[in-house]
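**Q** Everything below, folded, please.
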Amino acid sequence: MSEERDRGASGGIYNPVTLRLYDAGVLGLTNRLIWRCPTATMVEHYRSHAGRSHLDVGPGTGYFLERIDSPSLTLLDLNASCLSAASDRVGHGRSVASLQQSFFDPLPREHSFDSIGLNFLLHCIPSHEKWDRLSQFRNHLRPGGTIFGSTLIPDTETATLAARALNSTYNRLGVFGNADDTMDELENALRGYTEVSTRRVGQVALFSARRPQEDHT
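**A** Below is the predicted model:
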């Protein structure tokens, strides 16, 4: 059931061939020309929030992880190709562990991290249960730890014609599952955290939030 809900996140579209094209196609062109959020902005977001012990949910090619200094990385993805590509890219000189499982599958309770990153993942998951799961990741942050990431939020008022067309096409093909996603849903999912920050850069919502220091649940 969890694999069904993960449709599009990385369950079939990403393979060794498409992953080789991802950095140039998505991070190099689409971000700048269609979504209007420079990849450099997303890199800075990562660098600002990644902690020493970092869990990356949906690590993609490892592009962003290669640009942070976290000495201990845990990669979580249902897709073995993504785990392999990211691990090979970032595994030199630091500790890297991989968890091949769904975004929705629970983590062992003893797993805790200084930061959790979800970059360009949530808009790929069609189930509205993703917002509940985003909230639940708080249980795997150490007190004061940060959850952060980015997601594409459709907005007919600010989106260009090209952005609306591409987002609609990806939803129709099952690559995206964000047709009904809103900033309100994202912000509501972060209510259990503190120091919540959300902002829009083009079509991309950048978010970060902390687990309260006194939260020992």
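**Q** can we go C-alpha only for contacts and neighbour counts from here?
**A** Will do.
**Q** outside of the longest strand along the chain, which residues touch it?
**A** Of all the segments assigned as strand in the chain under DSSP state E, the longest by residue count is strand 141-152. Contacts to strand 141-152, defined as C-alpha atoms under 8 Å, 6 or more residues apart in numbering, come from residues 42, 45-46, 49-51, 112-123, 138, 178, 203-216.
**Q** right, and the helix or strand after it?
**A** helix 161-173 (DSSP states H and E).
**Q** And the strands in this protein, which stretches?
**A** Assignment of strands within the chain using DSSP E yields the ranges 53-57, 72-77, 95-100, 113-119, 141-152, 194-201, 204-210.
**Q** quick one: the first one to strand 72-77, angle?
**A** Read that as strand 53-57. If you take axes from the mean of the first three to the mean of the last three C-alpha atoms, to 10 degrees, strand 53-57 sits at 10 degrees to strand 72-77.
**Q** Let me know the distance separating residue 66 from residue 189.
**A** Applying C-alpha to C-alpha, to the nearest Å, one obtains 28 Å for the distance of residue 66 from residue 189.
**Q** Now the second one, please; I'll put the structures next to each other:
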Amino acid sequence: MNQSLTANHLDVGVGTGFYLEHCTFPATEVRLGLLDLNANSLEVTAKRASRYTPEVYQADILQPLPEQSQKFDSVSLNYLLHCLPGNLETKATLFDHLAPWLNPGATISGSTILQAGVPRSFVAKRLMHVYNQKQIFSNVSDNLDALQSQLSSRYTDVELEVIGCVALFRAHSNPH
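**A** Next up, the predicted model:
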């Protein structure tokens, strides 16, 4: 994750702030934005990342976002996509909603758990089945080809790496 961070960073789907607490920003002066639908997650993460005095945005990433006058140079979406409802084609609207918040050439990075077209252990299969039944996950049809297609249709320099059933991705917004 460190190689994808800039000193002007937006974290989407903040969870507990674990990754932000363990990352290294490339500068001492950091502008950090936190965006999530869940107020509790935002509160926990804002406290955990308080040394950066984060900007907090409570919004649904699957809906158009409010205008943002000061744009970001990097955005991370770690372990978010597989929790959103729908398939990767519908979930990918979040990339369109983020576009007005990003500077030209911004780095987009993240990770997601795929279900189709990747190796899954017995335990992973069972856990995904249970999590999908409980609607914690919504990744029944999420696969590497769909992720590649959605990223490539919007970004340049798309990089994808699969480790087990987790896809790590990185790309850049249009430089113009």
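**Q** Could I get the TM-score for this pair?
**A** TM-score of the superposed chains, computed with TM-score structural alignment, normalised by the length of structure 2, equals 0.89; 168 aligned residues with a C-alpha RMSD of 1.6 Å.
**Q** For the longest strand of structure 1, give me the average deviation versus structure 2.
**A** Averaged over the aligned pairs, strand 141-152 of structure 1 sits 0.7 Å from structure 2 after superposition, using mean C-alpha distance after the TM-score superposition for structure 1.
**Q** residues in structure 2 aligned with that strand?
**A** Under TM-score structural alignment, the alignment places strand 141-152 of structure 1 onto residues 102-113 of structure 2.
**Q** Tell me which residues of stretch 189-203 of structure 1 come out buried.
**A** Burial within stretch 189-203 of structure 1, assessed by neighbour count using 16 or more other C-alpha atoms under 10 Å, is assigned to 189, 190, 192, 193, 196, 198, 202, 203.
**Q** Report the two of those separated the most.
**A** Considering C-alpha to C-alpha, no two members of the buried residues of stretch 189-203 of structure 1 lie farther apart than 192 and 202, which are separated by 26.5 Å.
**Q** Aligned counterpart of residue 57 of structure 2 in structure 1, please.
**A** Residue 57 of structure 2 maps onto residue 99 in structure 1, with residues paired by TM-score structural alignment.
**Q** can you tell me how far the nearest residue to that match once chain neighbours are set aside sits from residue 163 of structure 1?
**A** Nearest-residue entry for residue 99 of structure 1: residue 76, 4.7 Å, with adjacent residues in sequence omitted and distances by C-alpha to C-alpha, 6 or more residues apart in numbering. Here the criterion is C-alpha to C-alpha. By it, residue 76 of structure 1 lies 29 Å from residue 163 of structure 1.
**Q** Who has more neighbours out of those two?
**A** For the pair residue 76 of structure 1 and residue 163, the greater number of neighbours falls to residue 76 (24 against 21), based on other C-alpha atoms under 10 Å.
**Q** so who does the corresponding residue of structure 2 for the residue nearest to residue 99 of structure 1 touch?
**A** Under the alignment (TM-score structural alignment), residue 76 of structure 1 pairs with residue 35 of structure 2. Applying C-alpha under 8 Å, 6+ apart, we find residue 35 of structure 2 in contact with 10, 11, 12, 13, 14, 42, 56, 57, 58, 59.
**Q** To which residue of structure 1 is the fifth one aligned?
**A** Residue mapping for residue 14 of structure 2 onto structure 1 gives residue 59, with TM-score structural alignment as the criterion.
**Q** my guess is that match contacts residue 80, does it?
**A** No. The pair residue 59 of structure 1 and residue 80 fails to qualify as a contact (C-alpha atoms under 8 Å) at a distance of 11.1 Å.
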